[in-house]
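Chemist: got a structure for you, letters missing:
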């Protein structure tokens, strides 16, 4: 359950998100090479390089910039004890993953789940959770400063929301977080945003078309 401060934070995030979208409509135009292909993505005027990052993946390897090159990638913030938004989103995206499974593995779009609850989500636990929805999903987490830097670079926010009994039960908390999908291009740059509600068929069609256009 969200407390008053959580509601305020979410309201501010919503206002900021609406401002970003409005700004995109006024100042930005869809990237010419992608514009005709997609219905679900709001494109930035030009792709944005991400600052250096280093997170722990569920398979024991490190997630660094080079790992996200060569594929279109959707990045979603979440956590394993999320009661509603995370499982609903991951289930919908699993439908998209099923629809683009015929694409070659070397260029197939990727979904990356980044946990913003490092206190409870070990990489292994996060991987089990993510793979319960779809085996191809990448999963990563890290120390709080690294997660904050990575989320901010995507234009996302998250915040620990303490429950009523947090003082006596340290596990009584949730995590408020942005619910959009960051779209990274095959160079690993932030290229666009997909806002909820999500539709598997539309996202799958968009990412499939983009992959076909940019595949070597």
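Modeler: Looks like it arrived, so ask away. The structure presented is a predicted model; accordingly, all values stated were derived computationally and were not measured.
Chemist: alpha carbons only for contacts and neighbour counts from here, please
Modeler: Noted.
Chemist: tell me the secondary structure at residue 191.
Modeler: Put simply, residue 191 is strand when judged by DSSP: H, G, I helix; E, B strand; the rest coil.
Chemist: would you confirm that it contacts residue 50?
Modeler: No. Assessed by Cα atoms under 8 Å, residue 191 is found out of contact with residue 50, at 10.4 Å.
Chemist: structure B:
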């Protein structure tokens, strides 16, 4: 990870903490009396109150769009990466494929989902992103978008990414530094929590099964 990305991640974390403090200080939330307490988690960190995510439109293969409306009804893990990623992306997707195999026993209508979003639209077409993600597990949702839309989407989920030129200086010689954390969206497509690396895949699997069975 570059020093610049580390600084961006630190600033993003500080901004998130400051925003949460301000919200609790000046706008204390009182949950509905009927709202059940969320179960204890092994690997996920759940927010006390889910955060609304601004409307977004991502591009999938075959000219299909992906919006927040299509994620409703499922708990969804969002992972930001790119297909030329040498280590973090393939490792993470391979690990989560094990969780997806376990989730296959759950009803399709409420089964947890994994959404892989490429932050490299210059090289990653929607078709290439889909081929890459589906090589790990066919149920993975895969998408990308134009850079401005990607930046807005990542910012809404407190994720960051940046282009890092390679040693040769040629146009296609670059990498993408990006957040390694996963973001959890609830069945209303709100930001409900995060998963920090290193990943506890067994814990993630169990947590999502529990949430799917006990919440709506």
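Modeler: Right, received. Where do you want to start? Quick caveat, the model's predicted, so the values are computed rather than measured.
Chemist: rewinding a little: which one of residue 191 and residue 50 of the first structure has more residues nearby?
Modeler: Between residue 191 of the first structure and residue 50, counted using other Cα atoms under 10 Å, the more crowded position is residue 191 (25 against 16).
Chemist: now the more buried one, nearest residue through space, not along the chain?
Modeler: Residue nearest to residue 191 of the first structure in three dimensions, not counting chain neighbours: residue 47, with 4.4 Å by Cα to Cα, 6 or more residues apart in numbering.
Chemist: what does the one you found align to in the second structure?
Modeler: Mapped onto the second structure by TM-score structural alignment, residue 47 of the first structure lines up with residue 50.
Chemist: distance of its match from residue 186 of the second structure?
Modeler: Per Cα to Cα, to the nearest Å, residue 50 of the second structure is found 8 Å from residue 186 of the second structure.
Chemist: now swap in residue 99 of the second structure and tell me
Modeler: Taking Cα to Cα, one finds residue 99 of the second structure at 17 Å from residue 186 of the second structure.
Chemist: more neighbours: these two, which one.
Modeler: Set residue 99 of the second structure next to residue 186 and count neighbours by other Cα under 10 Å: residue 186 wins out with 24 against 21.
Chemist: so how many other residues sit close to the nearest residue to the more buried one once chain neighbours are set aside?
Modeler: Nearest residue to residue 186 of the second structure in three dimensions, chain neighbours excluded: residue 75, at 4.7 Å (Cα to Cα, 6+ apart). Neighbour count of residue 75 of the second structure, defined by other Cα under 10 Å: 26.
Chemist: now do the strands in the first structure.
Modeler: 42-48, 55-57, 62-63, 73-78, 110-115, 138-141, 158-162, 173-177, 181-184, 190-194 (DSSP state E).
Chemist: mind putting the ones you listed into a markdown table with distance to residue 26 of the first structure?
Modeler: Shown next, in a markdown table, are the strands of the first structure (distance: least, Cα to Cα, whole Å):
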| stretch | distance to residue 26 of the first structure |
| --- | --- |
| strand 42-48 | 11 |
| strand 55-57 | 35 |
| strand 62-63 | 35 |
| strand 73-78 | 25 |
| strand 110-115 | 30 |
| strand 138-141 | 34 |
| strand 158-162 | 27 |
| strand 173-177 | 26 |
| strand 181-184 | 20 |
| strand 190-194 | 15 |
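Chemist: residue in the first structure paired with residue 139 of the second structure?
Modeler: Per TM-score structural alignment, residue 139 of the second structure is aligned with residue 136.
Chemist: can you check residue 157 of the second structure too?
Modeler: In the first structure, the residue matched to residue 157 of the second structure (TM-score structural alignment) is residue 154.
Chemist: who are the contact partners of that match?
Modeler: Residue 154 of the first structure makes contact with 50, 182, 190, according to Cα atoms under 8 Å, 6 or more residues apart in numbering.
Chemist: for the second one, which residues are in contact?
Modeler: Shown here is residue 182 of the first structure, whose contacts under the criterion Cα under 8 Å, 6+ apart are 74, 75, 76, 154, 190, 191, 192, 193, 194.
Chemist: any idea how far the equivalent of it over in the second structure is from residue 170 of the second structure?
Modeler: Residue pairing (TM-score structural alignment): residue 182 of the first structure is matched to residue 183 of the second structure. Distance, residue 183 of the second structure to residue 170 of the second structure, using Cα to Cα: 33 Å.
Chemist: the spatially most central residue of the second structure: what's it in contact with?
Modeler: Centrality entry for the second structure: nearest residue to the mean C-alpha point is residue 78, 1.8 Å, by Cα atoms, centre = their mean. When contacts are counted by Cα under 8 Å, 6+ apart, residue 78 of the second structure touches 114, 115, 116, 117, 182, 183, 184, 185.
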